[in-house]
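Novice: coordinates for the following, if possible.
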Amino acid sequence: MKIAAKSTKRGLAVGVIALTALSLGSGVAMAQDDAVDISLISAPFGTGSYVMGSALEEISKKNDTGVRITHTESPGFVFNIKKLDKEPDLKANTIVGSGGGVQGLAKAGAEPFDKQYDGLKLIANYNLNSSWLASLDDDIKTLDDLKGKKVAVGRRAQINWAIQPVAILQNGHGFKDGDVDIQYVGTKESVAALLDGTADAAIVGGYIDPVSNRMMLSPQTIEFLASGRKPNHLEWGADNVTKAREAGISMANVTIPAGIDPSISEPMDGFADSVAWMVAPEFPDDVAYKVTKLILENIEQFGDYQATGKLMSPEGMIYGWDIEDIHPGALKAYREAGLID
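Specialist: Down below sits the predicted model:
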């Protein structure tokens, strides 16, 4: 059973212990000489995941929690999973950027993976990505209207912007090969294709906190909506999302809130995929516990580094995951915080 928001929220005992000791003559805080050094590999430079990884590194070095995180970029989440598999010595001291969707594909050995990979364990979600289709054609208002049409999505390896939406169309809604002309062009390119008329529908979306029902639209979606055109937003449907998940593509049901743009006047049944910090099962329990506590106790600071950080919430850190998918050390921290019974 996937973890959703608890109906009764319990307060987190949040306390940040400031480092006040200064090095003699240096005017800077003393280093955590006895802290455990942890590596974090995230995603390409300039992405939201890269910025959030840098934020976690800086927060870890500002707080005397017993862990010191060093963050570097990587080519992406698929690379991260393959790297831990090829270099097993890293499993005991490395956090990676990952997520539910890419984890499901890795464990199944489905494209873009070349074999089955062992599953990783959750430390915390730092984003939840949600996307849907929009059209400028007045005759395209539902998924049924897409038959025989050109639909532009992200590149083939993009989980949230291509693989999951196509899975909903095919495994959820039931379109067969050839029913819809899927064009894998990229996120920004898909919106451009819709605006210039070379696509009948395109992928749009953003980042959501299903606990507070707040959402932040992605840059290409904001650019598209600022064009002054009047789009129709196509609802995925809760049943279609569930069917796609049952077919093996990991995702969670969410509701896209009304009012995030004037063109979205009613809530829509959609999906969300976790964008998360994860570790191998070999990662030490006590270190996972300290890292999770660090995030929980400093969660409000992430918004200072990245706008999507303002969407982080304690409940959202575990949204969409089964308890057995959470690292035991992290699970201890969540139970202490009253987020999991």
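
Novice: for the rest of this, base every contact and every neighbour count on C-alpha atoms.
Specialist: Noted.

Novice: now do the helices in the stretch 151-300 of the chain.
Specialist: Applying DSSP state H, counting those that start in this stretch to the stretch 151-300 of the chain gives helices spanning 164-167, 187-196, 219-225, 238-246, 285-297.

Novice: I'd like to know which elements the third one is packed against.
Specialist: Translated: helix 219-225. helix 187-196, strand 201-209 (3 or more CA pairs under 8 Å, 6 or more residues apart in numbering; DSSP states H and E).

Novice: output the contacting helices and strands for the shortest one.
Specialist: Counting contacts by 3+ CA pairs under 8 Å, 6+ apart, strand 201-209 is packed against strand 121-135, strand 150-153, helix 187-196, strand 214-217, helix 219-225.

Novice: want to put them side by side, so please do this one too:
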Amino acid sequence: MKRHVFSTAAFSGAFIAAATFASPAVAQERYITIGTGGQTGVYYVVGQSVCRMVNRGSDEHNIRCNAPSTGGSVANVNGMKSGELDMGVVQSDVQYRAYHGESNFEEGAWEDMRAVFTMHGEPLTVVARADSGIEDISDFPGKRVNIGNPGSGQRNTMDVVMDAFGWDEDTFALASQLDAAEQAAALSDNNIDAMVYVVGHPNGSIQEATTTIDARLVSVTGEEIDGLIEEYPYYTRSVIPGGLYRGNDEDVETFGVAATFVSSTAVDEDIVYETVKAVFENFDRFKRLHPAFENLNEEDMISDGLTAPLHDGAARYYRERGWIE
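Specialist: Next comes the predicted model:
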């Protein structure tokens, strides 16, 4: 199983469409939307970055792209299923559950989901106030913890962790359900003792939390976590390197998932083909748009964490490049 290590570098929209011709001289644009996440998270940057690459070539392929902020992984899946979104960024575990009809998706497997590529690794990151007494995730009982808003990737992962430890919401003094954009301020204002975030690093929200108060990243380890990694193919052990955030000089062990980019059979093959082509033929430029993209490589992106079948448009491009048969 692959082990993700997160490193640092430098940080960094309106519509996707396919070229269909009403006449030899006039091209009609179609517009689609990519679901992302909170504006402080890397999912938002992923969507914006993909759109930026696509829109650079819009004069040639008549494709434009919009990537608004959304509620996260589960919300993106539901948005694609309803037709409100055409593509989306989704945690690898959420992709698996949606395609197989498990957990949040027990109403039925979404067999029309299609994988496009994998992005960065994402550890479950726990940030606790220095005065909270939390040294490890096992210290959560009796504390005020933001477990994440319903529909978000962190809430989905925390539900799994809570089940593994035998916890429910009554285990905590407070189980708040703030979204990613709200939790750093809540930690700083002493409204919660700890926040959880499934996210690539470095991250602006965690930077905010560790800069405004004394806060530490705490480990997510133990027999319960070992069991989750052994049971589920989409989880990996992860290390968040020390030195990324103020007051956190030591490496922190945890586990996590990967961010994946997905679509559905309802989205035209040419649209997905041009989207994938725009990313991989501007790959060096794309990787410079956020530190979490620094260590991306093509081989991992077309294989790791993809539990749904490849979209026909993505597969077509990968075959042209000789990456798959």
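
Novice: distance check, the aligned partner of Gly305 of the second structure in the first structure against Asn125 of the first structure.
Specialist: Residue pairing (TM-score structural alignment): Gly305 of the second structure is matched to Trp321 of the first structure. According to CA to CA, to the nearest Å, Trp321 of the first structure and Asn125 of the first structure sit 10 Å apart.

Novice: and what of Tyr305 of the first structure?
Specialist: Tyr305 of the first structure is 16 Å from Asn125 of the first structure, by CA to CA.

Novice: what of Ile3 of the first structure?
Specialist: Ile3 of the first structure is 12 Å from Asn125 of the first structure, by CA to CA.

Novice: equivalent analysis for Lys115 of the first structure, please.
Specialist: Lys115 of the first structure is 25 Å from Asn125 of the first structure, by CA to CA.

Novice: who's more crowded, the two?
Specialist: Asn125 (26 against 13; other CA atoms under 10 Å).

Novice: wait, doesn't that one sit right on Thr292?
Specialist: No - between Asn125 of the first structure and Thr292 there is no contact under CA atoms under 8 Å: 10.5 Å.

Novice: so what's Ala22 of the second structure up against?
Specialist: Gln28 (CA atoms under 8 Å, 6 or more residues apart in numbering).

Novice: confirm that it sits in a strand.
Specialist: Yes - Ala22 of the second structure: assigned to a strand according to DSSP: H, G, I helix; E, B strand; the rest coil.

Novice: next one: it from Glu29 of the second structure, what distance?
Specialist: Taking CA to CA, one finds Ala22 of the second structure at 10 Å from Glu29 of the second structure.

Novice: thinking again about what came up before, right, and the helices of the stretch 151-300 of the first structure - which one's nearest Leu136 of the first structure?
Specialist: If you check each of those against Leu136 of the first structure by CA to CA, helix 187-196 wins as the nearest, at 7.4 Å.

Novice: can you list the buried residues in that closest one?
Specialist: Thr187, Lys188, Glu189, Ser190, Val191, Ala192, Ala193, Leu194, Leu195 (16 or more other CA atoms under 10 Å).

Novice: now swap in stretch 234-241 of the first structure and tell me
Specialist: Leu234, Glu235, Trp236, Gly237, Ala238, Asn240, Val241.

Novice: ok, residues contacting stretch 160-179 of the second structure?
Specialist: 38, 71, 140-150, 152, 192, 224-225, 228.

Novice: start and end of it, how far apart?
Specialist: Per CA to CA, stretch 160-179 of the second structure runs 18 Å from first to last residue.

Novice: what are the buried residues along stretch 255-275 of the first structure?
Specialist: Thr255, Ile256, Pro257, Met268, Asp269, Gly270, Phe271, Ala272, Asp273, Ser274, Val275.

Novice: who's in contact with Val287 of the first structure?
Specialist: Val287 of the first structure neighbours (CA under 8 Å, 6+ apart): Val36, Val67, Gly329.

Novice: count of neighbours near the nearest residue to Glu294 of the second structure once chain neighbours are set aside?
Specialist: Using CA to CA, 6 or more residues apart in numbering and skipping the chain neighbours, the partner closest in space to Glu294 of the second structure is Lys287 (5.4 Å). Other residues lying near Lys287 of the second structure total 20 when counted by other CA under 10 Å.

Novice: for Lys287 of the second structure, give me its contacts.
Specialist: So Lys287 of the second structure contacts Phe293, Glu294, Asn295, Leu296 (CA under 8 Å, 6+ apart).

Novice: what do you get if the cut-off is 10 Å, keeping everything else the same?
Specialist: Ala10, Ser12, Ser49, Val279, Phe280, Phe293, Glu294, Asn295, Leu296, Asn297 (CA atoms under 10 Å, 6 or more residues apart in numbering).

Novice: picking up where we left off before, for the helices and strands packed on strand 201-209 of the first structure, give me TSV that also has distance to Val287 of the first structure.
Specialist: What follows is these, written out as TSV (distance: least, CA to CA, whole Å):
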stretch	distance to Val287 of the first structure
strand 121-135	11
strand 150-153	39
helix 187-196	37
strand 214-217	31
helix 219-225	35
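
Novice: which parts of the second structure are strands?
Specialist: 4-5, 20-23, 26-28, 30-35, 63-66, 87-91, 113-129, 144-146, 174-176, 194-198, 215-218, 236-240, 252-264 (DSSP state E).

Novice: about what we covered before: which one of the helices of the stretch 151-300 of the first structure lies closest to Ala108 of the first structure?
Specialist: Short answer: helix 238-246, nearest of the helices of the stretch 151-300 of the first structure by CA to CA, at 13.2 Å.

Novice: select only the buried ones of the contacts of Val287 of the first structure in PyMOL?
Specialist: Remark: buried members of the contacts of Val287 of the first structure, expressed as a PyMOL selection using 16+ other CA under 10 Å:
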select buried, resi 67+329
